[in-house]
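[1] pasting a predicted model and its sequence here:
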Amino acid sequence: MGSFVCLHSARNLCDLCGVYKHVVEAVVDGHLPSLFQGARNATERDQVLNEVVVGSIGIITANTEESMNLFMKGSRIRVSLLVDPEEQSDFRVWINGYEKIGFLKETRFGPSTDSDRSFSRAQQWLRQCLENHDCGESRGSFQPCRLLNLHGNRVRLIETTEASDFQGPYVCLSHRWGDANTSRLISTTDNIHNHMKGIEWSNIPKTFQDAIVICRRLGVDYLWIDTLCILQEFPGMSDEKKRVASTDFAAENSVMARISQSSYFTIYGSVSTSMASSIFSPKLYGSHQIKNLANAEEWWAGILRQYTMRRLAKEEDKLPALSGLAQLYHQLTRDTYLAGLWKASFPHCLCWYNTAQAGTYTMKLGIGRRSRTPRVHSWSWASLDIVNDAQCRFWWPRESLSTNPIIYEDGATSRPVCTVQEAICQLKTDDLFGEVVGGSIDLGVLPVSAKIGTKSQGDESFSTVGDVAWTLDYVEDGTDVHICLADCSLDDDDLQMGDEVYCAPIMEAISESGSDRGRLVLKCVLGGSEFRRRGFCVLRKKNPSWDRANSPLPMVRPLGHIYPDLTTPEYAEKVQSYALLYNPSAERRIRII
């Protein structure tokens, strides 16, 4: 399953995605009126496209048909792509689908991506991009510290500051490193001088060979590959060599965004799970992705959803690998970066949790594992290594319902119910967006005592399925546990059933039906002076006088409907029986590490 945005981004990389894109646009523009009459204006068109879900269901009959499922406006349409296989070296695809669609689009497919026609098409795309787009304006004169020189028949590593004959442009390769058992070609303090003399073709992995061939066919003499152009650590290296490699990595990682943005283009390995280069490189993903301050927070939340699903070769690279994207965000917002979170997004960005899948009333918990060598404070999502198929999400109303399983009631308005007094991070290197070795956040909160157990207190609307670790079976103020999401298993977080924890309120969502409070579940450490995060929960207090059947508010929010802000003073009396009695002067200052 995917979105129209994914199809649009991939349209030039995948001919089939381009065909699917045309089909979706045809339907949205009203060519199948039995399903949809067509958007009335550009705003509605964008809204409908954002809601579309596309799913390819594979080849139906070998070489003759492929189908797509299109979900929109509560309906499903199946569109067939009929293939004419008569010309084996150059076949064509026609969009057939429904006869009433009134839309016919022909697309040519070359026999393979290494054909002369494929490279000719790539050259054409590059020319069109350079002549018509502004994505090349970011290249400038920046050059990475090292590059692979592909000129002639040799492949050798060069240092650009010392190469008198160096003349760009260069290309980046985004690739997957593989697991710890994968054989890798890397540059180290021991072999870098040999790599500068030349690298034997037989020693170069197939993915790297393919990238070199692409560069040469497109007339580019220089290639940047992270494993070869940045010094890597290796087993048994001395402390001094490790220091040299670590310093080199920190320096290059701090300019990762510039490396990719300044490249001629990026080669994106089809099996790569690295998304950083594809987002950095304007020619691959689009330079417009984060130019609007209004959607910056959603952009970052979307990045983290995708990023936390990836499996890193080294988990300690979790923040360094994200450094380049953080640089992009900072360039736009000028916000302060705090170990994967942004100061301007406090306090609601503290309401993160991990979940693997969501349904109407169930969700699969995303169990994490604390690093055995703590590298990040517990209040950041980066403190956990997720061990199942989970994503990091945030509990705040600006995330759309399709991406936020813990949904506010219709008409709910949110407010912070804590005070962020101080947040600090201790950096490991000079990279402001790289590794951290410590940090803390001081909050003014109104915590309540609770105990962990196996059955939630009250009427829990949401239930978790799968690897459930624990929940809250007692909360001191008597509120119902709407949902409790443990960060880790009991053993991993040094917890036992019956242990006392504290629920610190961060955000509250008030609706006509009740109050939902997003709270951090904290464990007291160091004699009571400091706390560590152990989970996230939503506690609910219902409006005792509310009756859905007689509610003046509609069951479903109509397009353009504006609900009243129940957090304002004029509604204080109406909500006082169930809203949190938030008094900043009564807050207790706590420190979370």
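    The structure has been received and is ready for your questions.

[2] only C-alpha atoms from now on, for both contacts and neighbour counts.
    Fine.

[3] what's the local residue count around the residue nearest to T266 when sequence neighbours are not counted?
    Computed as CA to CA, 6 or more residues apart in numbering, the closest residue to T266 that is not its neighbour in sequence is C172, at 4.7 Å. C172 is flanked by 26 other residues according to other CA atoms under 10 Å.

[4] pretty sure C172 is touching G269, no?
    No: here C172 does not reach G269: they are 10.8 Å apart, not a contact under CA atoms under 8 Å.

[5] host element of the residue nearest to T266?
    strand 170-174 (DSSP states H and E).

[6] that strand: what's the following helix or strand?
    helix 192-197.

[7] which SSE is immediately downstream of that following helix?
    Criterion used, DSSP H and E; the element after helix 192-197 is helix 206-217.

[8] what are the boundaries of the helices in the stretch 201-350 of the chain?
    In the stretch 201-350 of the chain, the segments counted as helices under DSSP state H, counting those that start in this stretch are 206-217, 226-229, 239-253, 256-261, 276-280, 282-285, 296-307, 323-333.

[9] okay, pairing it with this:
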Amino acid sequence: MPLCQRCEKKTDTSGHSFAFSHLKQTDCEFCRLVYEGIIAILSPTIPHDSASATFPSFSLDPRKNFDVHILAYGIIVSFWCSWGTICPWSILPTHRAITTLESSEEGSFNTALEWIQDCVAHHNCSDNVSPTLPTRVVNTGLDGSPIRLVDGNSVRHRYMCLSHCWGQERPLMTTTKNISSHLEEIPWSTIPATFKDAILFGRKLDIRYIWIDSLCIIQDSSTDWEIESSKMADIYRNSHITIAATAAKDSRGGLDTCHTRESSVKLRGRTASDKPYDICCQYAMAPMTSAGKDTPGRPIQHPISSIMTLEDYGGAIPVFPLLTRGWVFQERLLSPRFLQCGRDELLWDCRESMHCECGQRPPDLPYNQVSIGMSDSDLLAHKWRKIVEFYCSLNLTYDTDKLPALSGLARQMSEMKSEAAYLAGIWSDSLDLDLLWVPYGPDCSEGKEYLGPSWSWSSSGRRIIYPSVWRSQEHDPSVKVLEVYFEFINAFCTAGTADPNGRVTDGRLVMSVPLFPLIVGSASDNDESYVMRYKNTPFFQRDGSQVHMDKRPSNWRQLFDDFRRRVFLDNIAKRGQLKNKIFSCRLARLEILEDSTYYLVFDARDTIQIEFSLLLEQIDEDKNVFRRIGLLADGRVVEGHKGDAQSWMNEPSCFEKDNERTQITII
């Protein structure tokens, strides 16, 4: 069908502005269709009838969507034609309708099946066609047999996994009291909606067995839990696929919570030449006030982009409750194929591709299967620190799960770092950067149970950031280690369970280091700033209005705008309770290239050099035993991509002249 002259120009990506009133007044059928779609979506949010309202032209973006950009309101509206219908306008792309997993019609299940079949046929995501089953699996009743728990030992067969939120309402569980009956049959009436949907989905895929954590681990047996949790890496890695109830807050939500309504606006009718059309439109980008609401044509929300933390994406967290859970992080990364049931659509991750039903998924999800594998040792260490940063922003019901919930990924990483020892969350071959974690956010009350040695991030109840990965490109670390001041001697951790990468009961780090005594106090009687002083050189915690980092700062430079030397305490509440001698243990000096970050806040030539030292409290003076209580940072901005050594020559570190090393043990 022919287009008017303005519509012909709308495929030109250079852009043309025009008055909104033109869409309504023109004789062009396509212009009027676009007008109807915009009115249906924006009214009454945007004053679309304003005489001064002008809009840029339509443009085809790289995803082949037909978008209307409304820059005045920060809005993009996408238009497309439904799959299988006649589209009178060739400039519109075609997308498949999002239906339900249970639908036998062309829709979501067939889309998922195509993704799976394409992966199996063309990718190298899994070479284990017939793996050994986990200790226990659930029989899906594929052949009409009862749904029940099955002993999987020594049996080789294909199986799938379910990733789900437990929520406030505990799911159906296997315990020492009911395991015998579960081995006979699990009555359908007792199975929650999410489990039912996953079992039915497994049947449609012709998969006989499914692994569900609450059913396949004896929940009131600490011994069984320890043994089975240590096998998590193999359980998820060997599965055919993991299906994730991403939108369900507990086991009652089911897999089809994402398909209870369609988010797009439908424009159906017939053209003047009697040709039928079925056009869809919805927000591709929406104002923050409407992005999370069930408004007409609201945008399909996708999981978090890699340049965001959970706190950055806080408004969308309720849309993806599963992705806020710490345990799920490794489930997604370890599975060869991960199919998410989101609120609006299905999303696909495998080790070679990512897809979504709407075709607009951001290509840079954090730590996806496409990017998890690499061989270079420095990049592996960098990748691990980024994993830890993101993982520490997620939620765990029990703090003691901090190391167990990451143990599967630690095991996978150890296979690629065969020469390095895993030490309660950090690695022996990259201590110069792994030890430099900085806590932020509100204090957490210290529990009675041991979480990890003080030098490991696992001991902290707060979120953490690493200066060596902050805002850096995922595969291009923007940090150079200019100097290392310590010598690593040895370290060990005592495993608390059968899992060598799980909980620990003890940990010691022995190093030869430059050690400097500090004086503790406030800047003045009327100042709330907290000061660690070496001789006449003070290190300030924060200014009086901000005694600690309560949120993730946008860049490192802002931390040194008012005070060049900083104190970062691991536990703010204890700052007035330090009764032992306090020392600084000089570690390393780094150069951070600010122009390599996602957020180009500074002049392109700016770099920042920071010297980091551990802040230690002496526990045993005779044996030189210490525990970490924080981090000291001495930072300065320098000019030029390669840094400026003169800045350190003109104003050296206050520790520069005293470099005699002492052997110490940090617990």
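    Received it, and whenever you're ready, just let me know what you need. Everything numeric in this text was worked out from a predicted model, so none of it was measured.

[10] what's the TM-score for these two chains?
    TM-score for the superposed chains, counting by TM-score structural alignment, normalised by the length of the first structure: 0.67, backed by 461 aligned residues with a CA RMSD of 4.3 Å.

[11] contact partners for the alignment partner in the second structure of the residue nearest to T266 of the first structure?
    In the second structure, the residue matched to C172 of the first structure (TM-score structural alignment) is C161. Applying CA atoms under 8 Å, 6 or more residues apart in numbering to C161 of the second structure gives the contacts 210-212, 236, 239, 241-243.

[12] state the distance from C161 of the second structure to N110 of the second structure.
    20 Å (CA to CA, to the nearest Å).

[13] for the second structure, longest strand please?
    Assignment by DSSP state E gives strand 504-522 as the longest strand of the second structure.

[14] what's the match for F390 of the second structure in the first structure?
    Match for F390 of the second structure (TM-score structural alignment): Q306.

[15] correction: F568 of the second structure
    That one, F568 of the second structure, aligns with L485 by TM-score structural alignment.

[16] other residues contacting the host helix or strand of that match?
    Element membership for L485 of the first structure, per DSSP H and E: strand 480-486. Where contact means CA under 8 Å, 6+ apart, the residues beyond strand 480-486 of the first structure that reach it are 353-354, 365, 367, 456-464, 468-472, 534-541.

[17] how close does the match of C172 of the first structure get to S229 of the second structure?
    14 Å.

[18] and the helices in the stretch 451-593 of the first structure, which stretches?
    572-575.

[19] identify the residue nearest the geometric centre of the first structure.
    The centre of the first structure sits closest to I303, judged by CA atoms, centre = their mean, with a distance of 2.4 Å.

[20] quick one on the thing from earlier: which of the contacts of C161 of the second structure sit farthest apart?
    I212 and I241 (12.6 Å; CA to CA).

[21] which one's more surrounded, those two?
    Using other CA under 10 Å, the more surrounded residue of I212 of the second structure and I241 is I241, with 24 against 19.

[22] that one pairs with which position in the first structure?
    Alignment note (TM-score structural alignment): I241 of the second structure maps to F265 of the first structure.

[23] can you tell me how far the nearest residue to that match once chain neighbours are set aside is from F103 of the first structure?
    Of all residues not flanking F265 of the first structure in the chain, V171 sits nearest, at 5.4 Å (CA to CA, 6+ apart). Applying CA to CA, the value for V171 of the first structure to F103 of the first structure is 38 Å.

[24] those two: which is more packed in?
    V171 (25 against 16).

[25] can you give me every residue that contacts the more buried one?
    215, 220, 222-224, 263-267.

[26] equivalent analysis for S130 of the second structure, please.
    S130 of the second structure neighbours (CA under 8 Å, 6+ apart): 156-158.
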